[in-house]
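S.K.: Here is my input, please return the structure:
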Amino acid sequence: MSEAESNNTTTYNERLILFVLATVQFITIVDFMIVMPLGPQLMRVLQIDPSAFGLIVSSYTFAAGLAGLVASATVDRFSRKSAFLVLYAGFILGTLLCGLAPNYVTLVLARVLTGAFGGILGGISMAIIGDVFPDSRRGRATGAMMTGFAIASVAGVPLGLVIGNHFGWNMTFIALALAGLPVLFVAAYSLPSLDAHFGEARVHPLESLRRTFTVPNHLNAFALIIALTCSGFLIFPYISAYFVGNIGMSEQQLPWVYIAGGGLTFVASPIIGRWADRAGKLLVFRVIAPLSAALMFAITHLYEGGIVLAIAVFGALMVCNVGRMIPAMAMITASVAPRHRGSFLSANSSVQHIFGGVGAYVGGLFVTQAGEGAALEGFGTVGWIAAVVGMSSLWLAGRLRSGEQPETVSATELSLPAAAEAAYDPGEPMIAFVDGAAEVGDVRLQSFERDLHHESVDHLPELNSTHAVRPQVRRDAID
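M.R.: Okay, here's the model as predicted:
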C-alpha cells in the first residue's frame, strides 16, 4: 500500500496535530525574530558592539545551515515523530539556555545550539503534513500551520519585546521556553509514528549532494537565493538599534514598528501572489526588486526625529521584501526537476541559513557605535551594499531556466510561506507549501502510463511518437 493510500485509511487527530505544528512554528519564529529587535538592549547590557551583536544573529543561522546539510543525509532514517520530538526538545533547551546565559560567549553558544535544532524543525513539520494529510487537503493543512507565523509576526514579537523591556532580555527567552515546554508533551501524545518512508529506496547522501550542487540551473537558483537573503540580512538585524540610536525612537515604541510591518505584509502577500500569477513571475519580480533596493537605501539614510516616516518606510520595505520573494520562490520552484526537489530543498534551506548569517555578520563589520545609546555609524554604507546586492538579483533571476512543465507553481499558493521566508526566517522548504507539488512529476507519469495501458494496440505507434518521447525530453531538459 502506498503512503497516500495509507493516509486515507489511517485515522489521526488532525486538528490536534495542526495545533502542535502551528504552536511550534510560532515559538520557533518568535525565538529567531526576537533577537533583532532586542538588539539595542543586548548591546547595552552585554556591552558589545554591532559586529559582536551580528555574531549573535548569524550564529543561529550558521548552525541551522550546517545542521540542515547533516539532516538531509540522516533525518529520513528515523520516524517523523522521533525526529520531531528530539529536535524540538533540543530547541527548547537551547532557548532556555539563552535566557540563562550570563554573558556574551555563553549566549552565542546557546544560539548555536538553538539554531542546530530549530533550523530543521520547519522541514520536519512539513514532512509530517505530507505524511498525515492527503494531497486534496494538504494545502489547507499547510495554511492552518502557517498561522503560527502570522501570530508570531503581529503578536509574538511585540509581546516578547514588552517582556524584554520590562523584565530584561533574559526573561523573553525564559518565558518562550516555558510556554513551549507543555507543547512537547502534547506532541508526544498526539503525533503518530509516521515511519512509512523507511521502505523507500535511498540514494547515498554524498551522491545526492553531488547531484544537487552540480546541476547548472540549481546553481543559478542558489545564486538568486543568496542575493535575496544577504541583501535583507545586511540591514534587518540592525534596524532596531538604528531606530533607537539614530532616529530617536524609544525601545518601548519598537513593538509598533513590527506590528505595522507584520500587518502590512500579510495584507499584501496574497495580493502580490495573485498579481504574479496573472502578469508573470519574472515581470513582477523585476518591478518590485528595484523598489526593495531603493527602500533598503532609504531606510539607512533617514533623518533624526522622523519616527512616523521610519515606521512607514519599514512597512513598505517589508512589503517589497516579501513582494520580491513570492515570484522568486515560484520561479525557483518551477526551475527544479520534480524528482530532484527533495535534495535540492534540503540544500536550499542550508544555503539560505548560512548566507543569512554571512549577511548579518558582514553588516556588523561596517557598523560602529561610539558608546551606549550612541548613533550607529556606517549604516548608510551597509544600505548601499544591500541595495547593490539586491539589484544584482534582477540579472540572476533572468538566468533561471523554466522547466516548461504543464503544471506550474502558483505564486498565490506561495504568498504566505514566502512572507515567512522574506520577513526573517530563511530556510523553510518552500515547495512543500505547494499542495502536492512534490509529486507532480510522478502523478503526471502515472497518468500517462494508465492512458497508454488502456489504448488499443493500433494506437501505440502514434502514442509513442506524440506522447511517450516528449514528456521524457521535457523532464531531462530541466535537470
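S.K.: make it CA atoms for all contacts and neighbour counts henceforth
M.R.: Will do.
S.K.: who does the helix or strand containing Trp275 touch, helix- and strand-wise?
M.R.: Secondary structure assignment for Trp275, by DSSP states H and E: helix 254-279. On a contact count with 3 or more CA pairs under 8 Å, 6 or more residues apart in numbering; DSSP states H and E, helix 254-279 meets helix 157-167, helix 281-299, helix 307-334, helix 411-423.
S.K.: contacting residues around the shortest one?
M.R.: Which is helix 157-167. For helix 157-167, the external contacting residues (CA atoms under 8 Å, 6 or more residues apart in numbering) are 30, 33-34, 37-38, 169-172, 251-252, 254-256, 258-259.
S.K.: are any of these buried, and which?
M.R.: Neighbour counting by 16 or more other CA atoms under 10 Å classes 30, 33-34, 37-38, 169-172, 251, 254-255, 258-259 among these as buried.
S.K.: which among these gets closest to Ala422?
M.R.: Met33 (11.9 Å; CA to CA).
S.K.: Just confirm that closest one is within a helix.
M.R.: Yes - counting by DSSP: H, G, I helix; E, B strand; the rest coil, Met33 is part of a helix.
S.K.: Next, the second sequence, to be compared with the first:
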Amino acid sequence: MPLALLALAIGAFGIGTTEFVIMGLLPQVGGDLGVSVPTAGFLVTGYALGVTIGAPIMTVLGTRISRKNMLMLLMGLFILGNLISAVAPVFAVMLIGRVVASLAHGAFFGIGSVVAAELVAPEKKAGAISMMFTGLTVANVVGVPLGTFVGQHAGWRVTFLIVAALGVLGLVGVAKLVPDVPKPAGVQLRHEVAAFKDTQVILAMAMTVLGFGGVFAATTYIAPMMTGVAGFAESSVTWLMVVFGLGMVTGNLVGGRFADRKLMPLLYTALGGLALVLLLFAFLASGKAASVVAIFLIGALGFATVPPLQKRVLDHAHGAPTLASAANIGAFNLGNALSAWLGGLVISAGLGYAAPNAVGAVLAAAALALAALSHRLERRRSRTATAPGPVAAPDQDAAPAAAGAVRS
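M.R.: So this is what the prediction gives:
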C-alpha cells in the first residue's frame, strides 16, 4: 500500500479520537466550565450535526482547488478547532471549537476516500479505503482510552492539545506523502451534484444511515446499559469500549478485504448479522459474557459495511464522486443522531436501557431490505443494458424488388 495511505490514516486517527474522547470527559468538562453533564452533552450533538452539515458544504467550497490542498486546509481547520476547545474559557467557546473541528471531519473522510481509491489499482479500491478508515477504528482502541486517561489525570485541556498535535502530524504527512493529483478535467460542481440523481447512490447513503443507526442505538447508551442491566462496574465501561473498538478494527479490515470481490454478499452478511445480534442483545444484555461478545460483534459487523458502502457510492457517482463520498460520511453521523434520539424515546417510555438494542435491530433490518432492493435494481439495469435489441423485420417491398432484379 502507498505511504500516502498512512498519512490519511494518521489524520483519521486524530479525527476519530476527538470525535469520541469527549464522551468520557463530559463530567470533567462540565464541572470545569460550570454546566451540567446533560448540557455538556451538546458537545457531542453539536459535533455530529457539524459533520452532517459541514461535509457537503466544505466539499463544495473545495471544488476549485486540488484534493491534496483541500485535505491540508481541512487538517488546518481541525487543528484550529481543537486548539479553541483546549483554551476555551466558557462553554460557548468550547462548543464553537467542537463545531469548527467537526466541519473538517466529513469532507476529510469523503475526499480522503476518493484520493485513497485513486492511489491503487481498481480491484484494490475498497482495501485502500479500509486502510484510511483503520485510523478511525484504531482511535477507539488506543486514542480514546488514552485521551480519557490523560484528561482524567492531567486535565481535559491537555487531551485536546494532544489531539491538535496529532492534527499537525497528519497535516505534515499529507503535505509530504500525498501526491498532488489534479482533479479530473471538466468535472464541475454540477457534475458532483448530478451524482445524487443515481438511485444507487441514494440507496447506499440510506443503508449507511440505517446500518449505523443500528450500531449507535446500542453504543450510545452502553454505559447505563452495562452498569444498570449487565451489572458491570463503572470502571469497566472503558475496557468495554476497547472491546467495541477492537470489533471496529476487525470489521473494517474484513470489509476492506472482501468488498472488492464480494461486495453485495458482504453487505447481506454484515447487515443481517448486525440485525440478529442486536435483537438477541435486547434480551441477553443482563449477561456479562453475552454482553462482551455482542459489543464486539456490533462493532465488527457495523464497520464491515464501511468499505463496501463507501466504494458503492464511489462506483455509482459517475466520475464526480467527491461530494457524494463526503455526504455519505455525513450519513454515518446522521445515523448516530437518529439512533440516539430513537433510543432515548424508548428509554423515556419506560422500556429500559436494553430497549435501544431492539431499535437498532429494526434499523439494521431496514438497511438489509434496502440492500436487497439495491441489488435487485442493479441486476435489472444490467439485464436491460445487455439485452439484445429487437431484430428488424424483413422489408416486404424490398424482397420482391430484389427477386425481380435477379430475374432480369
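S.K.: Superposed, what's their TM-score?
M.R.: TM-score for the superposed pair, counting by TM-score structural alignment, normalised by the length of structure 2: 0.74. Supporting figures: 382 aligned residues with a CA RMSD of 4.2 Å.
S.K.: Now mean neighbour count too, for the helices and strands packed on helix 254-279 of structure 1, in a markdown table please.
M.R.: Shown next, in a markdown table, are those (neighbours: other CA atoms under 10 Å):
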| stretch | mean neighbour count |
| --- | --- |
| helix 157-167 | 19 |
| helix 281-299 | 21 |
| helix 307-334 | 24 |
| helix 411-423 | 25 |
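S.K.: Make JSON lines from the ones you listed and add distance to Ser349 of structure 1 to it.
M.R.: Formatted as JSON lines, these follow (distance: least, CA to CA, whole Å):
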{"stretch": "helix 157-167", "distance to Ser349 of structure 1": "23"}
{"stretch": "helix 281-299", "distance to Ser349 of structure 1": "21"}
{"stretch": "helix 307-334", "distance to Ser349 of structure 1": "12"}
{"stretch": "helix 411-423", "distance to Ser349 of structure 1": "10"}
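S.K.: Of the ones you listed, give the one that comes closest to Val388 of structure 1.
M.R.: Short answer: helix 281-299, nearest of these by CA to CA, at 7.3 Å.
S.K.: Run through the neighbouring helices and strands of the closest one.
M.R.: Going by 3+ CA pairs under 8 Å, 6+ apart, helix 281-299 of structure 1 lies up against helix 254-279, helix 307-334, helix 379-399.
S.K.: try it again with 6 Å
M.R.: helix 307-334, helix 379-399 (3 or more CA pairs under 6 Å, 6 or more residues apart in numbering; DSSP states H and E).
S.K.: which ones are touching Ala367 of structure 2?
M.R.: Counting by CA atoms under 6 Å, 6 or more residues apart in numbering, Ala367 of structure 2 touches 207, 210-211.
S.K.: ugh, typo on my part, it should be Leu74 of structure 2
M.R.: By CA under 6 Å, 6+ apart, the residues touching Leu74 of structure 2 are Ala104.
S.K.: next one: Leu264 of structure 1
M.R.: Applying CA under 6 Å, 6+ apart, no residues contact Leu264 of structure 1.
S.K.: so how many other residues sit close to Asn8 of structure 1?
M.R.: As a burial measure, Asn8 of structure 1 scores 12 neighbours (other CA atoms under 10 Å).
S.K.: Now it: closest residue in space, sequence neighbours ignored.
M.R.: Pro134 (6.9 Å; CA to CA, 6 or more residues apart in numbering).
S.K.: hey, where'd the strands end up in structure 1?
M.R.: Assigned by DSSP state E, the strands in structure 1 fall at 368-369, 376-377.
S.K.: roughly how far apart are the aligned residue in structure 1 for Leu73 of structure 2 and Gly118 of structure 1?
M.R.: Structural correspondence for Leu73 of structure 2 with respect to structure 1 (TM-score structural alignment): Val86. Remark: distance between Val86 of structure 1 and Gly118 of structure 1 (CA to CA, to the nearest Å) = 11 Å.
S.K.: between the two, who's got more neighbours?
M.R.: Gly118 (32 against 13).
S.K.: Would you confirm that the more buried one contacts Gly90?
M.R.: No - contact criterion CA atoms under 6 Å: Gly118 of structure 1 and Gly90 do not qualify, at 7.9 Å.
S.K.: Can you name the residues that contact Asp277 of structure 1?
M.R.: Taking CA under 6 Å, 6+ apart as the test, what Asp277 of structure 1 contacts is Ala411.
S.K.: Next one: it from Ala4 of structure 1, what distance?
M.R.: 29 Å.
S.K.: Ok, Val313 of structure 1 next?
M.R.: For Val313 of structure 1, the distance to Ala4 of structure 1 - CA to CA - is 46 Å.
S.K.: rewinding a little: tell me which of the strands of structure 1 sits most buried.
M.R.: Of those, the one with the most neighbours on average (mean count of other CA atoms under 10 Å) is strand 376-377, at a mean of 20.
S.K.: got the contact list for that strand?
M.R.: So strand 376-377 of structure 1 is in contact with 367-369, going by CA under 6 Å, 6+ apart.
S.K.: go again using 8 Å as the cut-off
M.R.: Contacts for strand 376-377 of structure 1 (CA under 8 Å, 6+ apart): 241-242, 245-246, 367-370.
S.K.: So which of the residues you listed sit within helices?
M.R.: Counting by DSSP state H, those place 241-242 in helices.
S.K.: one step back: now the contacts of Ala367 of structure 2 as TSV including distance to Met131 of structure 2?
M.R.: Output for these, formatted as TSV (distance: CA to CA, whole Å):
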residue	distance to Met131 of structure 2
Met207	21
Leu210	24
Gly211	21
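S.K.: now the residue nearest to Gly130 of structure 1 when sequence neighbours are not counted: how far from Met296 of structure 1?
M.R.: Nearest non-adjacent residue to Gly130 of structure 1, counting by CA to CA, 6+ apart: Arg138, 6.8 Å away. Using CA to CA, Arg138 of structure 1 is found at 36 Å from Met296 of structure 1.
S.K.: Check whether Ala217 of structure 2 really touches Val362, as I assumed.
M.R.: No - between Ala217 of structure 2 and Val362 there is no contact under CA atoms under 8 Å: 10.3 Å.
S.K.: ok, these two, which is more surrounded?
M.R.: More crowded of Ala217 of structure 2 and Val362, by other CA under 10 Å: Ala217, with 30 against 20.
S.K.: where's the equivalent of the more buried one over in structure 1 relative to Ser350 of structure 1, distance?
M.R.: Under the alignment (TM-score structural alignment), Ala217 of structure 2 maps onto Leu234 of structure 1. Going from Leu234 of structure 1 to Ser350 of structure 1 by CA to CA gives 18 Å.
S.K.: Tell me, how many residues neighbour Ser250 of structure 2?
M.R.: Wrong residue type there; residue 250 of structure 2 is Thr, not Ser. That count, for Thr250 of structure 2 with other CA under 10 Å as the rule, works out to 21.
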